[in-house]
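**Q** The following block contains a protein sequence and its predicted model.
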Amino acid sequence: MMKEKEYERRRKKLGKKLEDSSVAVFFSASYKVRSNDTEYPFRQESNFYYLTGFTEDSAALVLVKEKKKVKSYLFVEKRDKEKEMWSGKRLGKEGAKKCFRVDEVFEYETLNTKLKAFLDAKKSLYYDFKLDYSKIKILKRYSKNITTIKNAAKLVEKMRLIKSASEIKLIKKAIAITKEAHHRAMRLSKELKYEYELQAEIEYVFKKNGAYSDAYTSIVACGESANTLHYISNNKRLKNKELILIDAGCEFEYYASDITRTIPVNATFTQPQKELYEMVLSVEKKIIAMIKPNILRSELQKKSEEMLCEGMIRLGILKGSKKKLLKEQAHKKYYPHGIGHWMGLDVHDQAPYKNENGKEIPLKKGMVMTIEPGIYCPKDDTTIPKKYRGIGIRIEDDILVTKEGYENLSQEILKEIKDIESLSL
C-alpha cells in the first residue's frame, strides 16, 4: 500500500497546476444498484483515489488556491453505529484526521455549506466533467461569481501517465498474481468442460492471492468465440483441438494487470494453429523491442499492421501487394484493434494520448502500456484458407517504458508454444 506522503505530493503537484483564486472539487464514487436493493461491489473513483488513497463512498476532496497557496480539505461521512452494524466501520472525521495529511477534515453533510464559502469571490472552478448531473448542479449553485470552469480530470489524468516506483510495484504484484492464474489455466484446460469453469479457476487464483477483483470481465473464448473481441459470455464447451483465447488480469490494491494468452484445449497446437500463433508472437516480440522513450504509439501501430499484413499474405489469408492491401486497409478485417493502451489505476488507464495542441504524446520513462497484436479468422469467411477458419489469437503483455528502452513486466507468463505445451501436458 502506498504511503500517505505520496498522495500528498500528488495533491501539491496538482495544486501548482491550478489557477490562482480557484477551487477544485473531486468526488468519491457512489454505490451502483445491481438489482432492486442489491448493489455492485464498491470500487473507488480512480482520480479521487489517486489524490487521496481513501476508499469510502460519500466523500469529497476540495483544493482551494488563493495567493498561490493551496489548502486541501477532505469530506467524509460521519460515523453511525447503526449503519456500521449493517455496512461496516467508517473512519469518520477523527479517524480520517489521523490517516490523511490534509489541512482539515469535515463531515460530508457540511459539503454544501463549505463549498459556498470556498467558492465565494473565487474566479475558477475545477471539477470532473463526467460527474452525474446532481453533483454538477450542486457545484453550479454556489459558483455564480466564477468566470472560468475547467475539467479537473484532465489535469489528474495527465499526471497519471507517469507511474511512480510505488505504482509500478503494485502493477508488478498484480501481474505476478495474474501469472499464477494463467499458468493454472494452461495446466487445467484439458481437464475442464466449459469456458466458465476455466474462468472460475483463474478468478479463484485472483481472490486467493488478495486481489481486489478482476481488473475487467475475464474473456475465456474457445474456438470461434475468440473472434468476438469482447466475448464475455464464457458459456461454451471447451472443444478438443481448438484454441482458447484467455484475456484476464486481476486488480491489486486498485492497480490493474491485462494479459492475454492463447492456449490449446488438449495441450497441443495443430499445425495451422502454430502457423498463425507464431506469426502473431513474432509481431508482438518485434513491437515490444521497438519500445523506448520518444517513440510514438502510432509508429508501433503502423509497424504492427505492416508486419501482420505481411504475415497474412504469406499464409494466404490476404492476396495482393502489401502496399495496396495496407492502403485499402484490407488487413483491418482480421486485425481491427489498436496495438495497445495505457494501463494503471484503470485497465484502460484514463490518461491522454494527445497533448493540449492535439499532438501525440511520445512514450516517456515511467509509462506503462499493453502490447497486444492479434488475428481473428471468422469461421464463415470463405475467402481465407479453410484450415485457419474459426481461429482467433491474441498475445498481450504489459510493458514499462524505461530510461533507455523497456521492461516487459509480464515476461514470465509463458507464451512460447513449446513452453505452453510442456506446462499443459
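**A** Nice, thanks for sending it over.

**Q** contacts and neighbour counts: CA atoms only from here.
**A** Will do.

**Q** quick one, what contacts residue 344?
**A** Counting by C-alpha atoms under 8 Å, 6 or more residues apart in numbering, residue 344 touches 160, 163, 167, 171, 255-257, 368.

**Q** Over to residue 290?
**A** Contacts of residue 290 by C-alpha under 8 Å, 6+ apart are residue 300.

**Q** Which helix or which strand is home to residue 63?
**A** Secondary-structure element containing residue 63, defined by DSSP states H and E: strand 60-66.

**Q** same thing with residue 262?
**A** strand 259-264.

**Q** After that strand, which helix or strand is next? Please name it.
**A** Past strand 259-264, the next helix or strand by DSSP H and E is helix 271-290.

**Q** Secondary structure class of residue 126, three-state.
**A** strand (DSSP: H, G, I helix; E, B strand; the rest coil).

**Q** Surely it touches residue 24?
**A** Yes. Residue 126 lies in contact with residue 24 (C-alpha atoms under 8 Å); the separation is 4.4 Å.

**Q** okay, the two: which has more neighbours?
**A** residue 24 (26 against 23; other C-alpha atoms under 10 Å).

**Q** Could you check the angle the strand holding residue 262 makes with helix 271-290?
**A** For strand 259-264 against helix 271-290, the angle between stretch directions is 160 degrees (axes from the mean of the first three to the mean of the last three C-alpha atoms, to 10 degrees).

**Q** Use this one as the comparison:
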Amino acid sequence: MTDTTIAAEPAEGAIESAERANAVQAGGTGAFRRRRERFMEGIGDGVAVLAAAPELVKSRDTDVMYRQNSDFFYLTGFLEPGAVAVLTPHDAGHRFTLFVRPRDPERETWNGRRAGVEGARARFGADAAYDVAELDERLKGLVEPADALWYGVRADGGAMDARMLKLLAGFRGTRPRAGKGPWDLRDPAQLLDRMRLIKEPGELALMREAAELAARGHLAAMRAGRPGVGEWEVQALLDQTFRAHSATSGTSFPAIVGSAANATILHYVTNDRRIEEGDLVLVDAGADVGFYCSDITRVFPASGRFTAPQRAVYDVVLRALRAAVAAVRPGAPVTDVHEAARRELVQGMIDLKLLEGEPEKLIEDETFKRFFMHNTSHWLGLDVHDAGPYREPDGTPLPLQPGMVLTVEPGLYVPEDAENVPAELRGIGIRLEDDVLVTEDGHEVLTRGVPVDPDEIERICAR
C-alpha cells in the first residue's frame, strides 16, 4: 500500500442486518413454503427434482467459496452443497423431500456444521428427509407416479444430469407395460423465471438494504479515489465497506474500477492501474445482502472537477439515464426503457460530433453501437443478471409489472484509439446505473442514496 492507503469504517447496525438476512435465508420457512406451493400448482401432476449447486475446486485442494444455486435457494432456503430437493404434489407425505449430507462430527470439525436429516425437517420444513446416499434407492418411487419430470439440465450438471436422464430412459422402457412414469422432461425455469420476476416484500427489503449498502460503498470510493490511489485499492475499499456491514454481506459481482481509458472496457476487472491527475474513474459495483443483489455504476473526477469534454459526455449519459428511468412504469413494454435511453444517446453522439446523420437512420443502421453497444437494462434479484424473460413467447416485449426490479444503465464509450472523432473525447467512458423498482403508480429508484448529479459528485470528491 502507498501513503494513500484507504479504509472503511464498520457500518452502524451491522449485527442487526446480519440477523435479518439470516432470518430470511435459514429461518424464514414460511416464504419458501409459499413459493413451493405456488410452484407445485404449476407443475400439476408432475414431479420436480432440483439439485444444489456443485462445489468447485479453485486449485488442488482449495475450494471456490460456495454459493447455492439461486433456484434451489428460492424454493428451499437450504444453503449446503450435496443436496437434492424433490417436490411431489401428489404425495402428502413427500410433498417436499430433501436429500442431504448426514451429520458427521469428523467432517464438521473440518468444514463446519451440517443441518443433517433432522435439521432438514426441523429447520427447513421438509415433509421427509433422507441421507443423500439414499437418493438412487428412493428417487424412482417418488418420480414414478408423475406424468412429467421437471428437471433443469445444466452445463455443470455432471453426475446429476446423467442420473436423471438414465431415470427417464428407464421409464420410457417400462411405461408401456406398467402404465407409470413420466414421458416428458421439462425445465423448471419455465415457471421459476416468471415467479422470480415479481419480488415479494421480504425480497424487496433485502434489495433496498443491498442498494443502500452499495451506495455507501460508492460514496466511499468517490471520497478516496484521488490521484495516486490504485484501482485495486478502491476495489478493496468497496469489499471492506460491504463486508464491514455484516457477516452475510459481500460483493454481488467482481467490482469494476476503471480509470481513464479503462472505463471504455465494459467488463474491466483487472483493476491494476494507478489513478492519475485528471482521470475519470468508473466504478460498477454492487452489494449482496441475504443473497439479494444491488448493482450501481457511477463516474467521478479523481481531481475533484470534470473537464469540459468529460462533463459534456457525462451530461449526455445523464439525460439518457433520466429518460430511461422515466419510462419505467407498469404496463409499459420493457423495451421502452432501452429505446428512451438510445434516443438520448444517439442525439448526444450527434451533438458531440461522434456521429453524423439523422437519428432515426443511425438507430436503424445501428451505427450508434460503435459507442453504445449494450442493452440498457437487466433484471435484478437473487442474481445480478436475474432470471426472467424479456419477451413473451410470441416475441412481443414483456410488459413491466409492479414488483419487478431492473437496472437502468446507459453508457457512452469512446475508445482512446477511435478515429474520426474529436480528440478531446478519446478515452472517455461514462456509464450511469441505477436499480429501479416498478411500483403500482410508476417507479422507485432504490439507489438514490448515491448522487448522480455532476455538481453534487464534485462536492463529494472535494471533501
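**A** Nice, thanks for sending it over. Nothing here was measured: the structure is a model prediction, and the numbers come from that model.

**Q** returning to what we had before: farthest pair within the contacts of residue 344 of the first structure?
**A** Farthest pair in the contacts of residue 344 of the first structure (C-alpha to C-alpha) is 160 and 257. Separation: 15.7 Å.

**Q** the more surrounded of these two?
**A** Neighbour totals were compared for residue 160 of the first structure and residue 257, and residue 257 leads with 33 against 24 (other C-alpha under 10 Å).

**Q** Can you name the residues that contact the alignment partner in the second structure of the more buried one?
**A** When the second structure is aligned by TM-score structural alignment, the residue opposite residue 257 of the first structure is residue 294. Residue 294 of the second structure is in contact with 207, 210-211, 214, 252, 286-288, 380-381, 384, 435, counting by C-alpha under 8 Å, 6+ apart.

**Q** And the buried ones among the residues you listed, selectable in PyMOL?
**A** Burial among those is assessed by 16 or more other C-alpha atoms under 10 Å; the matching PyMOL selection reads:
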select buried, resi 207+210+211+214+252+286+287+288+380+381+384+435
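
**Q** From the contacts of residue 294 of the second structure, which land in helices?
**A** 207, 210-211, 214 (DSSP state H).

**Q** Measure how buried residue 313 of the first structure is and give me the count.
**A** Counted with other C-alpha under 10 Å, residue 313 of the first structure comes out at 17.

**Q** Tell me how far it lies from residue 175 of the first structure.
**A** 35 Å (C-alpha to C-alpha, to the nearest Å).

**Q** how about TSV for the contacts of residue 294 of the second structure, with distance to residue 394 of the second structure added?
**A** As requested, these are exported to TSV (distance: C-alpha to C-alpha, whole Å):
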residue	distance to residue 394 of the second structure
207	31
210	35
211	34
214	37
252	33
286	34
287	35
288	35
380	24
381	25
384	26
435	28
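
**Q** Now do the shared contacts for residue 126 and residue 24 of the first structure.
**A** Residues within reach of residue 126 of the first structure and of residue 24 at once, by C-alpha under 8 Å, 6+ apart, are residue 152.

**Q** average distance between the helix or strand containing residue 221 of the first structure and the second structure?
**A** Using DSSP H and E, the element containing residue 221 of the first structure is strand 219-222. Taking mean C-alpha distance after the TM-score superposition for the first structure, the mean distance separating strand 219-222 of the first structure from the aligned residues in the second structure is 0.4 Å.

**Q** and that strand, which stretch of the second structure?
**A** Counting by TM-score structural alignment, strand 219-222 of the first structure corresponds to residues 256-259.

**Q** For residue 404 of the second structure, see how far away the residue in the second structure sticking out farthest from the centre is.
**A** Ranked by distance from the centre of the second structure (C-alpha atoms, centre = their mean), the top residue is residue 177, with 46.8 Å. Look at residue 177 of the second structure and residue 404 of the second structure: by C-alpha to C-alpha, they are 47 Å apart.

**Q** same deal with residue 187 of the second structure?
**A** Applying C-alpha to C-alpha to residue 187 of the second structure and residue 404 of the second structure gives a distance of 22 Å.

**Q** Those two: who's more crowded?
**A** residue 404 (22 against 14).

**Q** aligned partner of the more buried one in the first structure?
**A** Per TM-score structural alignment, residue 404 of the second structure is aligned with residue 367.

**Q** OK, contacts around the residue opposite residue 35 of the first structure in the second structure once aligned?
**A** In the second structure, the residue equivalent to residue 35 of the first structure is residue 59, according to TM-score structural alignment. Listed by C-alpha under 8 Å, 6+ apart, residue 59 of the second structure has no contact partners.

**Q** what's the distance between the residue nearest the centre of the second structure and residue 215 of the second structure?
**A** With distances taken as C-alpha atoms, centre = their mean, the residue of the second structure nearest its centroid is residue 384 (1.3 Å). The gap separating residue 384 of the second structure from residue 215 of the second structure is 16 Å, by C-alpha to C-alpha.

**Q** cool, residue 89 of the second structure as well?
**A** For residue 89 of the second structure, the distance to residue 215 of the second structure equals 43 Å [C-alpha to C-alpha].

**Q** Look at those two and report which has more neighbours.
**A** residue 215 (26 against 22).

**Q** now for the more buried one: what does it line up with in the first structure?
**A** Matched by TM-score structural alignment, residue 215 of the second structure corresponds to residue 179 in the first structure.

**Q** where's the residue nearest to that match when sequence neighbours are not counted, which helix or strand?
**A** Nearest residue to residue 179 of the first structure in three dimensions, chain neighbours excluded: residue 413, at 5.3 Å (C-alpha to C-alpha, 6 or more residues apart in numbering). Counting by DSSP H and E, residue 413 of the first structure is held by no secondary-structure element, helix or strand.

**Q** ok, residues contacting stretch 273-285 of the first structure?
**A** 243, 304, 307-308, 311, 315, 371-375, 388, 391, 393-396, 417.

**Q** residues in the second structure aligned with that stretch?
**A** Stretch 273-285 of the first structure lines up with residues 310-322 of the second structure when matched by TM-score structural alignment.

**Q** these two touch, right, residue 46 of the first structure and residue 346?
**A** Yes. Residue 46 of the first structure lies in contact with residue 346 (C-alpha under 8 Å); the separation is 7.2 Å.

**Q** That concludes my questions; thank you for your assistance.
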